[in-house]
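*Asks:* Here you go, sequence then predicted model.
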Amino acid sequence: MSNNLYRDIIGDGLWRNNVVFTQMLALCPLMAVTTTATNGLGMGFATTGVLLLSNITISALRAYITPEVRIPVYVLLIASLVTMADMAINAWLHELYKVLGLFIPLIVVNCAVLGRAEAFASRQPVAASALDGLMMGLGFTLALVLIGGCREILGSATLFAGASLLLGQGFAFLETTLIHDYKGFLLMLLPPGGFLVLGFLLAGKRILDQALARKKSATAVAPDGQMSAA
């Protein structure tokens, strides 16, 4: 696999084809669990694990899966992986399991997981599929943490509250209180706050993409302009 393909997969997963900011998928768990950055990080890790393992499994078995039954097989494999993830989180991160609740099993119906299986893993080798699953998952995690962080900061002036309880003592260093005795901004912790934060982040991404495109265009035409001026 060429370095250019590696870079394209990384860029697509984290930015250009981001599950949330570009594809607008998985908005249900996005709005439900991102009241804090900690919840978003936990949900992102769970989804990333499922994406990574499902891409690897489907890519490895793609030669044995006939086109007529591919979708049921993909759903069965993804459901099996989600069940294992659900049981693992319940066993080792029970507090996080209680917070995320139903949204862990609902990873099965996350269009991003099935979409990557159909669009990428079923057509590419294992290494490329593994990288695609990892990058798509990290891009999704980035979106969850950004939205959860913004909502948490505005809503309660904390960041990664409860990380040591939900994710383990190794994440205690993330816990931050920005303003003590903050009265709170309840709207940001309710569903309308999630939509507002998502809208502003989408607008910011579009503005940044347009600025980068203009800069790239100007850089591309600069040598010709210099030659004509000379």
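*Replies:* Nice, I can see it. Numbers count the residues shown, from 1 in each chain.

*Asks:* drop to CA atoms for contacts and neighbour counts, all remaining ones
*Replies:* OK.

*Asks:* mind checking how far stretch 180-195 is from the chain centre?
*Replies:* Average the C-alpha atoms of stretch 180-195, do the same for its chain, and the two points are 22 Å apart (C-alpha atoms, centre = their mean, to the nearest Å).

*Asks:* start to end distance for it?
*Replies:* This stretch, stretch 180-195, spans 26 Å end to end (C-alpha to C-alpha, to the nearest Å).

*Asks:* Just the residues contacting that stretch, thanks.
*Replies:* M31, A32, T34, T35, I147, R151, E152, L154, G155, S156, A157 (C-alpha atoms under 8 Å, 6 or more residues apart in numbering).

*Asks:* 10 Å instead?
*Replies:* By C-alpha atoms under 10 Å, 6 or more residues apart in numbering, the residues outside stretch 180-195 that reach it are 27, 30-36, 147-148, 150-158, 196-199, 201.

*Asks:* Show me what counts as buried in stretch 191-211.
*Replies:* G193, G194, F195, V197, L198, L201, L202, K205 (16 or more other C-alpha atoms under 10 Å).

*Asks:* okay if I get those residues as CSV plus distance to R70 and secondary structure?
*Replies:* Converted to CSV, the buried residues of stretch 191-211 look like this (distance: C-alpha to C-alpha, whole Å; DSSP: H, G, I helix; E, B strand; the rest coil):
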residue, distance to R70, secondary structure
G193, 39, helix
G194, 35, helix
F195, 35, helix
V197, 37, helix
L198, 34, helix
L201, 36, helix
L202, 34, helix
K205, 35, helix
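
*Asks:* Make JSON lines from those and add distance to G139 to it.
*Replies:* Conversion of the buried residues of stretch 191-211 to JSON lines gives the following (distance: C-alpha to C-alpha, whole Å):
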{"residue": "G193", "distance to G139": "21"}
{"residue": "G194", "distance to G139": "18"}
{"residue": "F195", "distance to G139": "19"}
{"residue": "V197", "distance to G139": "17"}
{"residue": "L198", "distance to G139": "15"}
{"residue": "L201", "distance to G139": "14"}
{"residue": "L202", "distance to G139": "14"}
{"residue": "K205", "distance to G139": "13"}
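
*Asks:* Tell me the one among these nearest to F103.
*Replies:* Each of the buried residues of stretch 191-211 was scored against F103 by C-alpha to C-alpha, and G194 proved nearest at 16.5 Å.

*Asks:* Alongside the first one, take a look at this:
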Amino acid sequence: MSSYNYRDIFWNGFWRQNTGLAQLLGLCPILAVSTSFINGVSLAIATILVMAMSNATVSLLRNLIPYEIRIPVFILIIAALVTVLDLTMNAWLHELYLVLGIFVPLITTNCIVLARVEAYAAKNPALPSAVDGAAMGVGLMLVLAILGGTREVLGTGHLFAGIEMIIPGAQAIQVLPADYPGFLFAILPPGAFIALACLIAAKNWYEARQKHAQLQEKIGGVPAHHHS
């Protein structure tokens, strides 16, 4: 296990293969739940827990699962973990559970979870698999936090609306002036698509700039007579 570079595994899931910005997986919950920061981050945390646990569980059982029926078994394992999480949220965070609604049980069919179980956990030991699953979930949380926060501020002028469902007594922050009329388009579905497109464009621009800088550095380090 020492041969696994956990930092590289985490960075791969968090940035290089970010589920929302690079792989474009799980767009239904990303676009639907990112109307506010709290909603987006709450669903992302639930997804992190499910992905880490399902990856670790499948990895531990991978040699016992017949190849021909692996997908139904994977889904059964994921569904069992999601059910535990769903019932826990219903019991302890009932108001938030009602807000997130169907998207918590739908984690079972989220292609992000099944994709990492099939692509990574079924072929690697438990600890690297758990790190991979958690990293993919944290990458999703990054996207949902930025999307949710941006759309919430532009749409309502507030941030952290609904935080009282998690921390009793806490209140949302007024980010924009109190007389801000709100921008309804930001919290409607078209606003979600445009905001996500801007995030994807920003990631691609940043990576292109990094590659250009590295190329310039390599060219600058080559002796002058090699340029011909």
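*Replies:* Received, thanks. What you are looking at is a predicted structure, and each value in this text was computed from that prediction instead of being measured.

*Asks:* Report the mean deviation for the helix or strand containing V99 of structure 2 after fitting onto structure 1.
*Replies:* Using DSSP states H and E, V99 of structure 2 maps to helix 94-100. Taken over the aligned residues, the distance from helix 94-100 of structure 2 to structure 1 averages 0.6 Å (mean C-alpha distance after the TM-score superposition for structure 1).

*Asks:* For the residue nearest the centre of structure 2, I want the exact helix or strand it lies within.
*Replies:* When C-alpha atoms, centre = their mean is applied to structure 2, the residue found nearest the centroid is L140 (1.0 Å). Counting by DSSP H and E, the element that carries L140 of structure 2 is helix 126-156.

*Asks:* quick one on the thing from earlier: and the buried ones among the contacts of stretch 180-195 of structure 1, selectable in ChimeraX?
*Replies:* Buried residues among the contacts of stretch 180-195 of structure 1 (16+ other C-alpha under 10 Å), as a ChimeraX selection:
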select :30,31,32,33,34,35,36,147,148,150,151,152,153,154,155,156,157,158,197,198,201
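
*Asks:* Can you show me the strands along structure 2?
*Replies:* Counting by DSSP state E, the segments of structure 2 that form strands are 158-159, 173-174.

*Asks:* which residues in structure 1 does the last one align to?
*Replies:* In other words, strand 173-174 of structure 2. Using TM-score structural alignment, strand 173-174 of structure 2 lines up with residues 176-177 of structure 1.

*Asks:* Mind listing residues that contact that stretch?
*Replies:* I153, S156, A157, T158, L159, F160, A161, G162, A163.

*Asks:* Look up how far G170 of structure 1 lies from the closest residue to G44 of structure 1 other than its chain neighbours.
*Replies:* Spatial nearest neighbour of G44 of structure 1, excluding adjacent residues (C-alpha to C-alpha, 6 or more residues apart in numbering): T141 at 4.1 Å. Using C-alpha to C-alpha, one gets 18 Å for the distance from T141 of structure 1 to G170 of structure 1.

*Asks:* Quick check on the two: which one has the bigger neighbour count.
*Replies:* Neighbours per residue, other C-alpha atoms under 10 Å: of T141 of structure 1 and G170, the larger number sits with T141, 26 against 10.

*Asks:* My read is that that one contacts L51, right?
*Replies:* No - contact criterion C-alpha atoms under 10 Å: T141 of structure 1 and L51 do not qualify, at 11.6 Å.

*Asks:* what do those two both touch?
*Replies:* Common contacts of T141 of structure 1 and L51, defined by C-alpha under 10 Å, 6+ apart, comprise F45, M135.

*Asks:* Have a look at how far, on average, stretch 199-213 of structure 1 is from structure 2.
*Replies:* Following superposition, stretch 199-213 of structure 1 is found to deviate from structure 2 by 0.7 Å on average (mean C-alpha distance after the TM-score superposition for structure 1).

*Asks:* residue ranges of the helices in structure 1, please?
*Replies:* Secondary structure of structure 1 (DSSP state H): helices located at 3-11, 27-33, 37-61, 70-92, 94-100, 111-116, 126-156, 163-167, 191-229.

*Asks:* Take those and write them to a markdown table, including distance to G184 of structure 1.
*Replies:* Shown next, in a markdown table, are the helices of structure 1 (distance: least, C-alpha to C-alpha, whole Å):
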| stretch | distance to G184 of structure 1 |
| --- | --- |
| helix 3-11 | 36 |
| helix 27-33 | 18 |
| helix 37-61 | 16 |
| helix 70-92 | 30 |
| helix 94-100 | 21 |
| helix 111-116 | 34 |
| helix 126-156 | 5 |
| helix 163-167 | 20 |
| helix 191-229 | 13 |
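
*Asks:* quick one on the thing from earlier: so which residues make contact with the helix holding V99 of structure 2?
*Replies:* 29, 32-33, 38-40, 42-43, 86-91, 101, 103-104, 162-166.

*Asks:* ok, now with 7 Å
*Replies:* By C-alpha atoms under 7 Å, 6 or more residues apart in numbering, the residues outside helix 94-100 of structure 2 that reach it are N39, M89, N90, M165.

*Asks:* From Q210 of structure 1, how far off is the alignment partner in structure 1 of A201 of structure 2?
*Replies:* The equivalent of A201 of structure 2 in structure 1 is A203 (alignment by TM-score structural alignment). The gap separating A203 of structure 1 from Q210 of structure 1 is 11 Å, by C-alpha to C-alpha.
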